[in-house]
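[1] Kindly generate the corresponding structure for this input.
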Amino acid sequence: MLHPDLTLFSADLLSKWGFWDGDAPDAWLDYCDSEGIDHTKLDFPTAAIVRAHLVPVLEQHVTVVDVETIHNPIRVQTRDGVDVSETWYGRGPTPLLTPELVDVPMTEVLRLALDAAGLTEPPRYTPPLSN
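    Model prediction:
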């Protein structure tokens, strides 16, 4: 079965509510369901995906920070040496980050989730016991 990629938008790095506002995206949940993977036993690796696949392709020089929050956990602090953290809350002009987006294969998302969990195989759904 062919699975869609996970799309990361560069602008999400500039918002408190970016990258699914800290939730696992529906595309990931659908992928896990179709593969029989118990996503409740894996943390969705937003920051790892962004660091590995979005930040390296940005055409601007950025510094990113991890934020302890229930919202977007990774954000741009500076763009080309200028502090842009006010944009996290919708204040000030929003700088442009290019490219606009990057697609990441779901198999790579799974690999990063497994790495973060220290696993080599994904946890699977356990069928209910029948009486």
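
[2] Going by C-alpha atoms from here, please, whenever you check contacts or count neighbours.
    Noted.

[3] Look through the protein and tell me its longest helix.
    Taking DSSP state H as the assignment, the helix of the chain that covers the most residues is helix 106-117.

[4] hmm, who's touching that one?
    3-6, 28, 31, 42-45, 48-49, 120-122 (Cα atoms under 8 Å, 6 or more residues apart in numbering).

[5] what ranges do the helices span in this structure?
    With helices called from DSSP H, the chain shows them at 18-21, 26-35, 46-49, 106-117.

[6] With distance to residue 85 and mean neighbour count added, can I get those in JSON lines?
    Formatted as JSON lines, the helices of the chain follow (distance: least, Cα to Cα, whole Å; neighbours: other Cα atoms under 10 Å):
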{"stretch": "helix 18-21", "distance to residue 85": "13", "mean neighbour count": "20"}
{"stretch": "helix 26-35", "distance to residue 85": "27", "mean neighbour count": "16"}
{"stretch": "helix 46-49", "distance to residue 85": "17", "mean neighbour count": "19"}
{"stretch": "helix 106-117", "distance to residue 85": "27", "mean neighbour count": "17"}
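
[7] Here is a second sequence; please produce its structure as well for comparison:
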Amino acid sequence: MNDEPTITLFSRDLLSKWGFNDGDDPDAWLDWCEQQGIDYNQLGYPLAALVRRHLLPAIEQNVTVVDVESSHNPIRAEVVDGVDVFDVWRGRAPEPTLTPDHVDVPMGEVLRLALAEAGLNEPPHFKGPLHQA
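    Below is the predicted model of the structure:
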């Protein structure tokens, strides 16, 4: 049994402008980094990589995603089973059902992807007396 904390990625978040925590880093990630002494301010949360490597391969429907430059959810479904879903983002069309409902990704894998995106071998750590072990 693996007790490593995970990040949960919900399939439905691909269909919303406000999905994936409205594009903000999830609290579970920030809390885990703090517990590890990792300075998350110097390490980006790898949402797009997580979606592409873990969520999309698990989804049973044929989904194409698009990166969106926005202060909101930065990665969204563009096409689901051959149907454009742009109007779904705006709440002007019914959502298709995506299965499975979600995937869980271990925090170690989230960190590995974050380090790869940053071109780092080791995570940056908080400095100062409050963060010393």
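
[8] After superposing, what score do the chains get?
    Put the two chains on top of each other and the TM-score (TM-score structural alignment, normalised by the length of the first structure) is 0.94; 128 aligned residues with a Cα RMSD of 1.2 Å.

[9] Show me which positions of stretch 5-21 of the first structure end up buried.
    Across stretch 5-21 of the first structure, burial judged by 16 or more other Cα atoms under 10 Å covers 5-19, 21.

[10] Now do residue 39 of the first structure against residue 86 of the first structure, distance only.
    To residue 86 of the first structure, residue 39 of the first structure is 34 Å away according to Cα to Cα, to the nearest Å.

[11] more crowded one of the two?
    Neighbours per residue (other Cα atoms under 10 Å) separate residue 39 of the first structure from residue 86, with residue 39 holding more: 21 against 15.

[12] Tell me which residues touch residue 13 of the first structure, please.
    Contact criterion Cα under 8 Å, 6+ apart gives 19, 74, 75, 76 as the residues in contact with residue 13 of the first structure.

[13] Identify the residue of the second structure aligned to it.
    Under the alignment (TM-score structural alignment), residue 13 of the first structure maps onto residue 14 of the second structure.

[14] I'd like to know how far that match sits from residue 67 of the second structure.
    Going from residue 14 of the second structure to residue 67 of the second structure by Cα to Cα gives 11 Å.

[15] joint contacts of the two?
    Shared contacts of residue 14 of the second structure and residue 67 (Cα under 8 Å, 6+ apart): 75, 76.

[16] got a list of what the residue most central in space within the second structure touches?
    The geometric centre of the second structure, computed from its C-alpha atoms, lies nearest to residue 47 (Cα atoms, centre = their mean), at 3.1 Å. Residues in contact with residue 47 of the second structure, defined by Cα under 8 Å, 6+ apart, are residue 75.

[17] That one -> the first structure?
    By TM-score structural alignment, residue 47 of the second structure lines up with residue 46 in the first structure.

[18] now that match: how far from residue 21 of the first structure?
    Distance of residue 46 of the first structure to residue 21 of the first structure, computed by Cα to Cα: 10 Å.

[19] What's the local residue count around residue 60 of the second structure?
    The tally of other residues near residue 60 of the second structure (other Cα under 10 Å) stands at 11.

[20] Isn't it up against residue 100?
    Yes - Residue 60 of the second structure is within contact range of residue 100, at 7.0 Å (criterion: Cα atoms under 8 Å).
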